[in-house]
Structure formats: C-alpha cells, structure tokens
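**Q** What follows is a protein structure lacking sequence information:
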C-alpha cells in the first residue's frame, strides 16, 4: 500500500511540473480569449465535489468516529487527484501565472500530508519513538482535517477569479475587500449557526455570552479596517472616508459590546450591540455610490439584506429569548439571521466592478442576479445544516443516563461529553483496543 502511495505522489509531482503555454494570451492580458473546454469543466466539477462536499462531510464523520470516514476520504482523495490531473491536461483557455495554480501546490501538499498521516496511524506502529510520536500525529491529523474546508474555500475562490481573469492591477484592492468581507459574513453566519445548534455547552463553560465574542471580533476587525482602508500618504477619496469611518464605528461599538456583555455580578449578559453594527453596516453599504447602475442596485440589496439580519437579531435577543441564552431547539425565526448573513456574504463577494461589468454586458438584470446569489446561500445553509445534523445525530444513547437530550440535541453533561469526543478527532479504527479502553475510562 505504501508503494502505491509513493507512486501516486510521484505521478502528482510530475503533473505539477507540467507548464501551460501562454502563446495565445494577448499582451497585457492574463487569460486568452478561448472558451473553457470540457476537460477544464470536469476539473472544476470534480474539485468542487471533492473539496467542497466530500472532504467537509468526511471531516464531520471523522470527528464523530464514523466507520464511513475512511471510505469517504478515500473516494474524495481519488477524485481530488483526478481533478488535479485534469487541471493540467485541459486545452482551450490559457492562463498566465496565477494565484490559483500557485496555491494548488500548498493545498495538495496538505492533502498528501493528511493522507500520509492517516496511513501511518492506520499501521499502528507504537513501539519506541513511534509510541511517543503518535499523540502528536493524531493531533496534527485532526488539525489538518478541520482546516481543509477553510483552505478549500479559499482555493475555490482563487479558481473562479483565475478562470475569469479578474482581480489584477487596480482591481486587486477592491477584490480583496469584497472577497475577504464577503467570506467573513459567511463565516460569521456559520459560527452563529454552530453556536445556535451545538455550541451552547461551550458558551456556558467559557462564562461569556455570545455577544462578548462577537464584540471582541468586531473591535479587532474595526481596528484593522481603520488603518488599512486608506493608503497613507495619498489623498483621501470618498470611498476611503466611508470605509475608514465604518472601521471606527466597529471598534467603538465593539468596546461597548464587550462592556455590556458582563452583568453587575460578572455573569454573562446578552446585548444588541453586534446586531446594531450589522444594521449600521448594511445601512452604510446600501447608500454606497457606484459607477454602474447595476452595481448601485446590487449594493443596495446587499445593504437591505444586512440591515434585515441586524433587525432579526435584535428581535431574537430582546423579544424571542428575552435576554436569555438559547437553550432549547431553535425556533424557525432564529435561522433567519445566520441565513441572511450567508446571503449578504454571497452578494458582497459578487459585487466587484469586474463581475458586475460582465453581468451587465450579457444583459442580466440585478433581480435575476440577486436570485441566483440567494439560491447559493440557500444551498450552502442547507449543507451546513446537514453537517451539523451528522455531528449531532451520529451517536445513539445507549442507556437512560446517556439520553440527556433536549429536543434531539445534547444538553448539560451530555453536550460537554460530545464536545470532548469531538476534540479527539481521529480516523475510525486508528486507535488500538488498549487506547480505546483508556479513553473510555477517562470519560465520566
């Protein structure tokens, strides 16, 4: 098995060394005018299935120690290798040296390391230095597995940017702002969903309310924006002033949110400051002047979506939960804020000047464009819900003492036990019977 793995690595290295010719790329351009051929489309679809769907599912199955973890990871790895070879065998459109191809080496190296660690752990070599190294290898394997969805998301964004030849020269700064902020809104929505469905035990252990952590991130991000949205030494323009002032609002509001997140006796307390920041950000972006009418309308819808998310969060905290933490099965209304954050992220990532100029050139109006972006938000939110469902529902209670569930979700000690189990991320079957018995003895 190890010889086959080495052979695959050598073949992959040979594919990586293949260089695409760029004789059809016009001077001053970064892509040729040729269309994307079928091989490149197969590369795109294969990589999306492997890195965007199968590896995240495999990550969750590994956390809950499912027997399906290893088979699914094997299938995903095979698809990833196929997609990588296809990416170096396509014809049609040619590309200048780009971030997608450069980052691919890091991503695939990370994948090979993950697979190699899995094989090493599966061999159960535990004598001598291997026994001392094994805990470190298990931890590293878990870290790489959990980081894979995030790194894959970045690489998929790089792929879309490269395929269209966007984000070069003067457009680089705007692309960074839109893709980083858009991804941040989606990440915020994912974290909010995790805390809503499975994170209440963790919040109780920290002794902090969710708004404490929200306010901390807002304050730090506001400080970063305050000093990075303007190129110091150059003249100020309208966009610099607006973005910098938004950063100032964030860190000022974040400091207030941190203060209000603690009650007079030190107990965690809910507050609406992060929700107000979301609302104010949406209001500011809804009136952000743009060069194209289509861009103005798309930014307005983005602002309205973000404002609605802020209002929904305020209603949830003040009237639905009445300043109490979420304890039971979330109501349908509580899904509104994280979903709208997903939608806001997709809209903002898709609102760069180059993207909207392309959309306008083919005659697509802002209504159709926004509906497509909302559709993507629905699909991603569904996928996140499926992953969390796999995490929560995998283990069945074996005794009445283990059935400490509240509306299908773990609570109290059962939730804390599930979190501890999740921290022991490892491939199914990688630990020996002796190691497994030691783990069971440590559990309460």
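**A** Perfect, thanks for sending it. Predicted model only: the values in this text are computed from it and were never measured.

**Q** Please count neighbours and contacts with C-alpha atoms only from this point.
**A** Will do.

**Q** Name the nearest residue to residue 353, ignoring sequence neighbours.
**A** Nearest non-adjacent residue to residue 353, counting by C-alpha to C-alpha, 6 or more residues apart in numbering: residue 295, 7.4 Å away.

**Q** and here's the other structure:
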C-alpha cells in the first residue's frame, strides 16, 4: 500500500511538471491567438452554408413540382415526337401561372413583408434596394416575349408560317412590349427622373397596372382562341376567363391601395384571394389544354365541366394547405426559445 501511494504521488508530480512545461495555452490556443485569416474564412464558410441552405429550402418546392409533372408526362406517354414542343409550351407556361397564384396567395398571407411584397410599405434598411415584385413580374413577362418570338415555330420548323403561328407571335410581341413598359414604370432611375421633372413626391407603394393589363389581354385572346376540338376550345375559354378575372381583381386591389395607402404591416386585401384562386386554377387548366392532354381527356370521355370542377377543387385544397403551412410556421415561431435570436445562423 505504501508503494502504491508513492507511485501515485510520483505520477502527480509528473503531471504537474508536464503542465508547467507545456502550459494550457500551448495545448489549446485561445481565440485571441487565432489568425484573422482563419476567422475570416470561418465566417465566410458559415455565411456560404447558410445561404446554400436558404436557396435549397426555396428550390425544393420547385424541384418537387418539376419532378411530379415530368413524371406524370412520362407515365402517361404524352408529348411524343413533335408534340413535345406544344407540351412544353403549355406545361411550362401553365406551371408559371400556377406558381404565380401560390405567390399571390402567399403575399396575402404576409410572406415577403420584409421586402415590401406583402402589399405593405417597404421597410427601411437593406430591403430598400430590393426591386418591387411588380418589377420581377414585368421582367418575366418581357423575358417570355423576348424568348418565344423565335420558339413558336419549332413544331413546324422549315415549313410555312400558319395563321396560328402569327397569333402566337402577336402574343409574344404583346408580352415583350408590356413587360418592357412595366419595367420602365418600376425602374427607380426612371421614377426619380419623372419625379424631378414633374416635381411630385415619390411613391411608397408600387401601383403598376401593366402586368395585370397584359394578363387580361392574354385571357381575352385565349378565351376566343379556336381549337380543333370543342373540348379544347372550352378549356382555353375557361382558363382565359380565369386570367381575365385575376387581372380585374388585381386592378381593384391597386385602386383600393391608391385610395387608402397601406402601412408597414401586411394589408391583406381580400381581392388577392380571388386573384390567387383564379391564377392557380387557370394555370392547371392551361397545362391540361395541350393537344395530347385534350386527346387523353376526350378518350376518357371527360367533359370540360368535369375538368374545370376537379381543377377548382384541387386549387382550393392547395391554397388551404398553404394557409395551414404558414399558420404552423407562426405557431412554431411563437414557441421558439428566447435564446435563439435572428442573429443566430440557423434561427430562421
């Protein structure tokens, strides 16, 4: 026992001598001794990881939607050979309008209020340099018109231009001019020059009627667009009238905001609910109005009323689920621990 005690005392002496020789600072360097380059790299890496996570979180829905619709097309065997161009045209454009409806519904709920996109006054700070959502709408309208001028004739490449091709070309020219005019109206530089010339106070809320006017004209044209079958003509008339309704209610929203400007909080105009429903339903019907899709509906003896009713019900369910998701988000944020603040890397 005496020998064991002596060994333990010797081991303690060795440990004390090791600590004396090496020191704690030599084993574990303090934060003050970390090089500035290392801390800068760590900060950049943390910001890059957070930005990547945010981008992927917002792209997951779009990627899932693309996977679902492409899988449905492959499973059904539609859009083969030259019909692929018409299928891509209807499904891409219809999908864009479908997501515009979801975005309009999200704006009514209060999403993107930090950028002034929830029908509210844009808050001060970094968000003041962010363009309005109407600018992005005008940009995508212009981009569609600029790109599809040369893509409407792909299904009959090298052949004669038909009357239908010229109809589609006129629509692309409308979108090109309407989108360009909308971007000029939303441009901060152009607006400052106009304010200086007219000596008028700057606007705090974007009230741009050009995007809804362009969509309304598209709906009017498509509602009278002749098709080879009666079912195709009725489907085009249905989603064309829905787009007209969405544009009219969007114009009512702009008029109401002009008479009663909003505050910094989301205003939630009730007309935007109708806009969201019309765009979502019209987008799905747009996707269903392709030539192969119409042939499939006709072979299954599905009438236009059946397609419209099922699509309207599906749109209502999707919009309801969007409200539920945002409600769950608000419930979770309310019960979030107090020590997780907005400056934490993974608090949002």
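**A** Yep, it's here. All of these numbers come straight from a predicted model, not from anything done at the bench.

**Q** thinking again about what came up before, what is the aligned counterpart of the residue nearest to residue 353 of the first structure in the second structure?
**A** Under the alignment (TM-score structural alignment), residue 295 of the first structure pairs with residue 232 in the second structure.

**Q** returning to what we had before: so what's the residue nearest to residue 353 of the first structure up against?
**A** 351, 353, 356 (C-alpha atoms under 8 Å, 6 or more residues apart in numbering).

**Q** For the last one, which non-adjacent residue is spatially closest?
**A** In this case it means residue 356 of the first structure. The nearest residue in space to residue 356 of the first structure (C-alpha to C-alpha, 6+ apart) is residue 295, at 6.2 Å.

**Q** Which strand or helix spans residue 238 of the second structure?
**A** Using DSSP states H and E, residue 238 of the second structure falls within helix 230-259.

**Q** average gap between that helix and the first structure?
**A** On superposition with the first structure, the mean distance recorded for helix 230-259 of the second structure (mean C-alpha distance after the TM-score superposition for the first structure) is 1.2 Å.

**Q** how close does the following helix or strand past that helix sit to the first structure?
**A** Reading on from helix 230-259 of the second structure to the C-terminus, the next helix or strand found by DSSP H and E is helix 271-288. Mean deviation of helix 271-288 of the second structure relative to the first structure after superposition (mean C-alpha distance after the TM-score superposition for the first structure): 0.9 Å.

**Q** Please tell me which residues of the first structure helix 271-288 of the second structure aligns onto.
**A** By TM-score structural alignment, helix 271-288 of the second structure lines up with residues 333-350 in the first structure.

**Q** just how off-centre is that stretch within its chain?
**A** Taking C-alpha atoms, centre = their mean, to the nearest Å, one finds the center of stretch 333-350 of the first structure at 13 Å from the center of the full chain.

**Q** Could you do stretch 321-337 of the second structure as well?
**A** 20 Å.

**Q** Name the residues of that stretch that are buried.
**A** residue 322 (16 or more other C-alpha atoms under 10 Å).

**Q** what does stretch 227-235 of the second structure give?
**A** 231-235.

**Q** for those residues, which one is nearest residue 196 of the second structure?
**A** residue 235 (48.3 Å; C-alpha to C-alpha).

**Q** Spit out the contact partners of the closest one.
**A** Counting by C-alpha under 8 Å, 6+ apart, residue 235 of the second structure has contacts 285-286, 289, 304, 308.

**Q** and if you look at residue 219 of the first structure?
**A** Applying C-alpha under 8 Å, 6+ apart, the residues near residue 219 of the first structure are 250-255.

**Q** Which residue ranges of the second structure form helices?
**A** For the second structure, applying DSSP state H gives helices covering 2-22, 24-27, 36-76, 83-109, 133-148, 163-186, 188-198, 210-223, 230-259, 271-288, 291-299, 304-334.

**Q** how about residue 236 of the first structure, what's its match in the second structure?
**A** Residue 236 of the first structure maps onto residue 161 in the second structure, by TM-score structural alignment.

**Q** deepest of the helices of the second structure, which one?
**A** Per residue and on average, the most neighbours among those fall to helix 271-288, with a mean of 26 (mean count of other C-alpha atoms under 10 Å).
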